[in-house]
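Chemist: Coordinates only, no sequence provided:
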């Protein structure tokens, strides 16, 4: 049947299924989604979901890798003005993150937004004998619950911040981490240019973080440092905050230059 003779309802339905599949795969982030995951989450028969995913793969929206999982294709993200891939982002940020950790001797983290959560995509451990290791690669936290996570939230437009906090109202797993506390610390972050969270998520642990923006101004990641005891408090707070901001600036320069 020629394309222009396809019933309007069928065409709209096909577009709706494709959009739902793209959203489902996007929520999978770097982990991707299996065919069975997509079929179940968007309520399609497995054979129908397979046809939708195959079409999206053929047209360059998705890619299917050796682990049989679907992920958003880098060229599609690039067309939308987003980072080419998490892998490329991690690669461009790694040298700067390692240099930061070498200077501060505490744990350094690189995080990205994944829906209502932050996702840690890289971690480097410093040389100091006591390290803050509560977050590892692949770990997720609600937006606002942690220095890097808060950096991904605090600098968003107000309406978007409030929408996220409303959606998280019943999903904040820490007694000390409330929507009101997040609002307070987010306001301080916008005033200072970086996040500072002493004894917030974990007692005895302090985090300092800042956002990383691509050339368009879109926040694509956050760099943060976590330390135990008084490592990031007192006079050292300003020094570490400066180093975090400088690292973010260098990463942004690498993103702008494509290096």
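Modeler: Thanks, I have the structure now. Because the structure is predicted, anything quoted here is derived from the model rather than measured.
Chemist: going forward, measure contacts and count neighbours with C-alpha atoms only.
Modeler: Noted.
Chemist: Tell me who's in contact with residue 90.
Modeler: 110, 121-122 (Cα atoms under 8 Å, 6 or more residues apart in numbering).
Chemist: Could you count how many residues lie near residue 166?
Modeler: 12 (other Cα atoms under 10 Å).
Chemist: The stretch 51-200 of the chain: strands as residue ranges?
Modeler: 62-64, 70-72, 107-114, 117-124, 140-142, 195-198 (DSSP state E, counting those that start in this stretch).
Chemist: Which residues does the third one contact?
Modeler: In this case it means strand 107-114. Strand 107-114 has contacts (Cα under 8 Å, 6+ apart) with 27, 29, 90, 97-98, 100-101, 118-126, 131-133, 143, 148-149, 152, 220-227.
Chemist: Buried residues, it. List them.
Modeler: By neighbour count on 16 or more other Cα atoms under 10 Å, the buried set for strand 107-114 is 107-114.
Chemist: Of the residues you listed, which is the nearest to residue 86?
Modeler: Among the buried residues of strand 107-114, residue 112 lies closest to residue 86 (Cα to Cα), at 8.6 Å.
Chemist: Skipping its backbone neighbours, what lies nearest the closest one in space?
Modeler: For residue 112, ignoring the flanking residues on the chain, the nearest one in space by Cα to Cα, 6 or more residues apart in numbering is residue 221 at 4.4 Å.
Chemist: what's the single longest helix in this structure?
Modeler: Ranked by residue count and defined by DSSP state H, the top helix of the chain is helix 235-257.
Chemist: Structure two is appended below for comparative analysis:
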């Protein structure tokens, strides 16, 4: 007996995307019959998919005409996609510069609470590479980037996040030391970067600086992960901080808090 070939695609998802792309073409609105005819999807199945898409705001239906059109959620998704492309274009040269300097994996992560999403990265050493894929997400309470992001948030916001998530700033949640973190916050604010030395792997260290966007909003972090020695932290940290400040300025940050820090 012949076995059906395995495929990683999900028919219902593929059909939903085909419907959205169909509605994105020249016609501003379409009836169920028109959608079914153009996509080749059976009317009953197309109706069920449209109901789901409507519930999520990806399509909308006019009661008077029973016609469908693209929904408001796509405006949000389009804006987020545009922002990410803009971030990658702006941060790209800085990531390459820092990756070359440190011979380490250099990453720009975007905050989307409760996570930090990797949206751009650059490898600095062909002999050492971390398996960090674009789109990978980390808790905001994780490692060097977590320390620096939390440090530059208002205290009330910082405490809210710490109380609502498991904290991986010092490894496993049970290892979190509040007094140690208080001192790390002071150091992050003074130096403009946070550090993790071998917490998650004895030979792997990390340095992170905050990235600000339009106004003074904290939008993400520039961070480096690699095999560099602890003795290089201050030298690399100041370069990463300076690059983060330049990126923040390019993103329209106004009155960057890091401008008030005393440079080492």
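Modeler: Yep, that arrived. Note that the structure is predicted; figures quoted are calculated from it, not measured.
Chemist: Let's have the strands of the stretch 51-200 of the first structure in JSON lines, adding distance to residue 173 of the first structure.
Modeler: Formatted as JSON lines, these follow (distance: least, Cα to Cα, whole Å):
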{"stretch": "strand 62-64", "distance to residue 173 of the first structure": "33"}
{"stretch": "strand 70-72", "distance to residue 173 of the first structure": "29"}
{"stretch": "strand 107-114", "distance to residue 173 of the first structure": "17"}
{"stretch": "strand 117-124", "distance to residue 173 of the first structure": "12"}
{"stretch": "strand 140-142", "distance to residue 173 of the first structure": "8"}
{"stretch": "strand 195-198", "distance to residue 173 of the first structure": "17"}
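Chemist: These: which one's closest to residue 255 of the first structure?
Modeler: strand 107-114 (14.5 Å).
Chemist: so the closest one corresponds to what in the second structure?
Modeler: Matched against the second structure by TM-score structural alignment, strand 107-114 of the first structure falls on residues 105-112.
Chemist: nearest spatial neighbour of residue 93 of the first structure, skipping sequence neighbours?
Modeler: With Cα to Cα, 6+ apart as the criterion, residue 93 of the first structure has its nearest non-adjacent residue at 5.5 Å, and that residue is residue 251.
Chemist: From residue 240 of the second structure, how far off is the aligned residue in the second structure for the one you found?
Modeler: When the second structure is aligned by TM-score structural alignment, the residue opposite residue 251 of the first structure is residue 247. Between residue 247 of the second structure and residue 240 of the second structure the computed distance is 10 Å (Cα to Cα, to the nearest Å).
Chemist: got it, and residue 147 of the second structure?
Modeler: Separation of residue 147 of the second structure from residue 240 of the second structure (Cα to Cα): 15 Å.
Chemist: do residue 158 of the second structure as well
Modeler: Distance of residue 158 of the second structure to residue 240 of the second structure, given as Cα to Cα: 23 Å.
Chemist: now residue 19 of the second structure
Modeler: 45 Å.
Chemist: Look at those two and report which has more neighbours.
Modeler: residue 240 (29 against 23).
Chemist: Pretty sure that one sits against residue 209.
Modeler: Yes - contact criterion Cα atoms under 8 Å: residue 240 of the second structure and residue 209 qualify, at 6.6 Å.
Chemist: Name the residues contacting each of the two.
Modeler: 193, 222-223.
Chemist: Residue 34 of the first structure: neighbouring residues, count only.
Modeler: When neighbours are defined as other Cα under 10 Å, residue 34 of the first structure has 16 of them.
Chemist: Quick check: it touching residue 70?
Modeler: Yes - between residue 34 of the first structure and residue 70 there is a contact under Cα under 8 Å: 6.2 Å.
Chemist: Residue 161 of the second structure -> the first structure?
Modeler: When the first structure is aligned by TM-score structural alignment, the residue opposite residue 161 of the second structure is residue 164.
Chemist: ah, wrong one, I meant residue 236 of the second structure
Modeler: Mapped onto the first structure by TM-score structural alignment, residue 236 of the second structure lines up with residue 240.
Chemist: can you pull the contacts of the counterpart of residue 89 of the second structure in the first structure?
Modeler: Following TM-score structural alignment, the counterpart assigned to residue 89 of the second structure within the first structure is residue 91. Remark: with contacts taken as Cα under 8 Å, 6+ apart, residue 91 of the first structure is in contact with nothing.
Chemist: Same check on the one 5 residues further on?
Modeler: When the contact criterion is Cα under 8 Å, 6+ apart, the partners of residue 96 of the first structure are 247, 250-251.
Chemist: ok, now residue 203 of the first structure?
Modeler: Neighbour list for residue 203 of the first structure: empty [criterion: Cα under 8 Å, 6+ apart].
Chemist: and which of the contacts of residue 96 of the first structure is nearest residue 75 of the first structure?
Modeler: For the contacts of residue 96 of the first structure, the nearest to residue 75 of the first structure is residue 251 (21.1 Å; Cα to Cα).
Chemist: isn't the closest one right up against residue 98?
Modeler: No - the criterion here is Cα under 8 Å, and residue 251 of the first structure misses it with residue 98 at 11.8 Å.
Chemist: Now do the helices in the stretch 1-150 of the first structure.
Modeler: Remark: helices assigned in the stretch 1-150 of the first structure by DSSP state H, counting those that start in this stretch are 8-27, 35-42, 46-58, 74-79, 86-104, 147-154.
Chemist: Among those helices, which comes closest to residue 181 of the first structure?
Modeler: Evaluated with Cα to Cα, the helices of the stretch 1-150 of the first structure place helix 147-154 nearest to residue 181 of the first structure, the distance being 11.1 Å.
Chemist: circling back: and residue 251 and residue 98 of the first structure? which has more neighbours close in?
Modeler: The residue with more neighbours, out of residue 251 of the first structure and residue 98, is residue 251; 26 against 19, by other Cα under 10 Å.
Chemist: which secondary structure element contains the closest residue in space to residue 174 of the first structure that isn't next to it in sequence?
Modeler: Among residues not flanking residue 174 of the first structure along the chain, residue 201 sits closest, at 6.8 Å (Cα to Cα, 6+ apart). Per DSSP states H and E: residue 201 of the first structure is located in neither a helix nor a strand.
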